[in-house]
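A.B. asks: I'll drop the sequence and a predicted model, then ask my questions.
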Amino acid sequence: MLKRYVLYLILCCCTTSVLAQQRPQYTQYIFNNYLLNPALSGIENYTDIKIGHRSQWSGFENAPKTSFLSAHWNLNGDYLWRNPLSLPEKGDDPMSRSYTQNYTSSPAHHGIGIIAVTDKTGPISRFDGGFTYAYHLQLSGTKNLSVGVYAGLSRIALDYSAISLENQVDPALANAVVSQFKPDVALGVWYYGARFFAGASVQQVLPQKLAFTSSANYNTGKSVPHFFLTSGYKLFIDDEISAIPSVMLRKVEALPMSVDANLKLDYKDKFWIGGSYRSADSFSAMAGFNFKNLLNLTYAYDFTTSGLNTVSNGSHEIVLGFQLNNAYQVFSGGRSWR
């Protein structure tokens, strides 16, 4: 039969086991909510590109490893306005206290983007890639509402060479399927102003059967929707230091609801530190630098608090961001309340 850890990993990826969710999890989503919500497509006044890697449960054999590339931009190349998508003067702090007090909402505009994610856990690997679109509606002089959609394709594969069998004719692998492609759709909504945001999204909207064999005893796996609800607010401690508390609720069918509580302390949108708590899972420490108007680098370390802490040395996550076509010389790496 399959080794215990292999069977465990397959069940985690292909069923609604109480032990894991089907999509990768991130610690630094609070600085790139676009990964979870397509409604953020084109929210910036530049092309926002991020490349990241996450090594989860370091020290645990065959633990999940995730890499991603995301990029999104607006379709209104000639728009200029005085709000967080631009700057009053080139090089100014884009979200200073005085600037947010004079905030005006963005004109209605369109945004598009691309997302590519690879995730590998033991012998199972997954690739998700697709395109996003969002429309940003101007609700008032200070508020916007955007709605977005993601459409793509997922490839889920099983590497038989990585599986050790005691019985070479194990029925669990009879008529085995090496890989499978599934269509994928996600939906989202995002409400935002100068200092606050609130959003909701759902991934894996289309129900799909997930199985690596046609055997009736082992083909009951399926994909299930992943729901996200998040909100945050920016508080100024003084003219140079701000605090951004935020919260996220995550729900996957057949799993308990997960709650994240986050806090970021920011100095002039140039350097920041932060912390996060994920219920029944981990504490996280985060830090980041913004290098002028082109690059930003962030890092997070998760301290595992679940039962895996006996075999795990924690999780590492690093993200490198690029800001292209940055006409206003925006210094910070994205909206500072994210």
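C.D. replies: It's in. Residues are numbered from 1 along each chain as shown.

A.B. asks: contacts, neighbours, all on C-alpha from now
C.D. replies: Will do.

A.B. asks: Could I get the full set of helices for this structure?
C.D. replies: If DSSP state H is used as the criterion, the helices of the chain fall at 4-14, 97-101.

A.B. asks: and of the ones you listed, who's closest to residue 44?
C.D. replies: Comparison of the helices of the chain against residue 44 by Cα to Cα identifies helix 97-101 as nearest, at 15.6 Å.

A.B. asks: got CSV for the helices of the chain, with mean neighbour count and distance to residue 50 too?
C.D. replies: CSV is the format used below for the helices of the chain (neighbours: other Cα atoms under 10 Å; distance: least, Cα to Cα, whole Å):
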stretch, mean neighbour count, distance to residue 50
helix 4-14, 17, 26
helix 97-101, 15, 25
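
A.B. asks: At the geometric centre of this protein, which residue do we find?
C.D. replies: Using Cα atoms, centre = their mean, the residue of the chain that lies closest to the mean C-alpha position is residue 35, 3.6 Å off.

A.B. asks: that older thread, closest one to residue 151 among the helices of the chain?
C.D. replies: Using Cα to Cα as the measure, helix 4-14 is the one of these that comes nearest residue 151, at 21.0 Å.

A.B. asks: What is the closest one packed up against?
C.D. replies: Here helix 4-14 touches strand 124-138, going by 3 or more Cα pairs under 8 Å, 6 or more residues apart in numbering; DSSP states H and E.

A.B. asks: ok, for residue 231, nearest residue in space, not its chain neighbours?
C.D. replies: residue 198 (4.1 Å; Cα to Cα, 6 or more residues apart in numbering).

A.B. asks: Below is structure B, check it against A:
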Amino acid sequence: MNRNTLHTLFFILLIGLMALPGATHAQQRPIFSQYMFNGLVLNPAYAGNQKQWVISMVHRDQWVNVEGAPKTNSLITHTALENRPVGLGLIISNDRIGIHDDYSMFASYSYKLKLAVGTLSLGLQAGGNYTQSNFELLRRFHLNDPTLTGTVTRFSPNFGTGAFYSNSTTYAGISVPYLLNNKVYNSADVISQATERRYYFLTGGHVFSPSPSVKLKPSTLIRYQEGQPLGMDLNMNVFLQDVINLGGSYRSGDSMIILMEIILNRSFSFGYTYDHTISRIRNYTDGTHEFMLSYRLNIGESKCHSYF
């Protein structure tokens, strides 16, 4: 049995654990490694945080060399409304994993309250996922399984909320971006139906300035999905001359991450991360690549570059 066949069988087993009859819950939402560049992917209250109009395109190729591994393409945009304490955002995404093709769109709204020190933003988001699952693609492994036929489609609405506090050097946020526990399958052929589970995110970070040309930003993300172990990211970013951002992250039980962002000019920036897998799947993959291209436009007298 060659290496490619092993990769295929391993991933089909993984898909089966997450999606086939008998599963009770699964992780349905993609994870990004460059969320520190655009907090909207975690928290709707982040919309319009920096008084800029931001457009980001993200491509994530997860678990390279594993057939059917997740591939995600996302368009993320948000803006503040000039002279109003309101932010608006939109995330459009396509996530492919194995036999499943998921399209999602979520709109965000935030309202900002000026405090004595800093700003507290409260946010809401709403939208849904449209998913197609082509079970015919599994028949080459299970030719006589009568349940592996046809294509199942479903639409799942959802909504979420969050809060985000920030001042010139510090930020903290808490969010539950998907509140509804939707059923993953709505088919009479499925004996026990899998369901989504809520995510809870807690984020925080602080920017230090050891010199005018160097900024240090330690940060963390704590994530919890109902029925799953608590997860944590520990991050450190180093900003050099406000042009180059180098960083590293440890994602508990999953990966070590190398991060790079280049500020190309006042409007454009490019980001890249490489996730070195440390979980048991590391024997089957060369890691994960993620690319991001962002455009920022000033609103009023705000600065184009921000540290969070």
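C.D. replies: The structure has been received and is ready for your questions. Bear in mind that the values here come from a model prediction, so they are computed numbers and not experimental data.

A.B. asks: Would you pull the TM-score for this pair?
C.D. replies: A TM-score of 0.90 describes the superposed chains when it is computed by TM-score structural alignment, normalised by the length of structure 2; 299 aligned residues with a Cα RMSD of 2.2 Å.

A.B. asks: Over in structure 2, tell me which residue corresponds to the residue nearest to residue 231 of structure 1.
C.D. replies: By TM-score structural alignment, residue 198 of structure 1 lines up with residue 172 in structure 2.

A.B. asks: Quick one: residues contacting its match.
C.D. replies: Neighbour list for residue 172 of structure 2: 164-166, 202-205 [criterion: Cα atoms under 8 Å, 6 or more residues apart in numbering].

A.B. asks: Report the buried members of those residues.
C.D. replies: Neighbour counting by 16 or more other Cα atoms under 10 Å classes 164-166, 202-205 among the contacts of residue 172 of structure 2 as buried.

A.B. asks: Now do the same contact list for the counterpart of residue 110 of structure 2 in structure 1.
C.D. replies: Following TM-score structural alignment, the counterpart assigned to residue 110 of structure 2 within structure 1 is residue 134. Contact partners of residue 134 of structure 1, counting by Cα under 8 Å, 6+ apart, are 38-42, 110-112, 146-149.

A.B. asks: The helices of structure 1 into JSON lines, with extra columns for distance to residue 303 of structure 1?
C.D. replies: Formatted as JSON lines, the entries for the helices of structure 1 read as follows, by distance: least, Cα to Cα, whole Å:
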{"stretch": "helix 4-14", "distance to residue 303 of structure 1": "21"}
{"stretch": "helix 97-101", "distance to residue 303 of structure 1": "34"}
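
A.B. asks: which one of the ones you listed lies closest to residue 122 of structure 1?
C.D. replies: helix 4-14 (6.8 Å).

A.B. asks: thinking again about what came up before, give the aligned equivalent of the residue nearest to the centre of structure 1 in structure 2.
C.D. replies: Residue correspondence to structure 2 (TM-score structural alignment): residue 35 of structure 1 is matched to residue 41.

A.B. asks: The spatially closest residue to that match that is not a sequence neighbour: neighbour count?
C.D. replies: Beyond its immediate neighbours in the sequence, the residue positioned closest to residue 41 of structure 2 (Cα to Cα, 6+ apart) is residue 35, lying 6.5 Å away. Counted with other Cα atoms under 10 Å, the neighbours of residue 35 of structure 2 add up to 13.

A.B. asks: Please apply the same query to residue 48 of structure 1.
C.D. replies: If you count neighbours by other Cα under 10 Å, residue 48 of structure 1 ends up with 26.

A.B. asks: same thing with residue 282 of structure 1?
C.D. replies: Using other Cα under 10 Å, the number of residues around residue 282 of structure 1 comes to 19.

A.B. asks: Name all residues that make contact with it.
C.D. replies: Residues in contact with residue 282 of structure 1 (Cα under 8 Å, 6+ apart) are 302-306.

A.B. asks: ok, now how distant is it from residue 228 of structure 1?
C.D. replies: For residue 282 of structure 1, the distance to residue 228 of structure 1 under the criterion Cα to Cα, to the nearest Å works out to 18 Å.

A.B. asks: Now do residue 131 of structure 2 against residue 182 of structure 2, distance only.
C.D. replies: 12 Å.

A.B. asks: Who has more neighbours out of those two?
C.D. replies: More neighbours sit around residue 131 than around the other of residue 131 of structure 2 and residue 182, counting by other Cα under 10 Å; the figures are 21 against 17.

A.B. asks: give the contact list for the closest residue to that one other than its chain neighbours.
C.D. replies: Nearest residue to residue 131 of structure 2 in three dimensions, chain neighbours excluded: residue 102, at 4.3 Å (Cα to Cα, 6+ apart). When contacts are counted by Cα under 8 Å, 6+ apart, residue 102 of structure 2 is found next to 94-96, 129-132.

A.B. asks: thinking again about what came up before, which one of the contacts of residue 172 of structure 2 is nearest to residue 60 of structure 2?
C.D. replies: Once Cα to Cα is applied, the member of the contacts of residue 172 of structure 2 that ends up nearest residue 60 of structure 2 is residue 203, at 21.6 Å.

A.B. asks: Translate that closest one into the numbering of structure 1.
C.D. replies: Under the alignment (TM-score structural alignment), residue 203 of structure 2 pairs with residue 230 in structure 1.

A.B. asks: Quick one: neighbours of the spatially closest residue to its match that is not a sequence neighbour, just the number.
C.D. replies: Spatial nearest neighbour of residue 230 of structure 1, chain neighbours left out: residue 248 (4.2 Å); criterion: Cα to Cα, 6+ apart. Neighbourhood size, residue 248 of structure 1 [other Cα under 10 Å]: 20.
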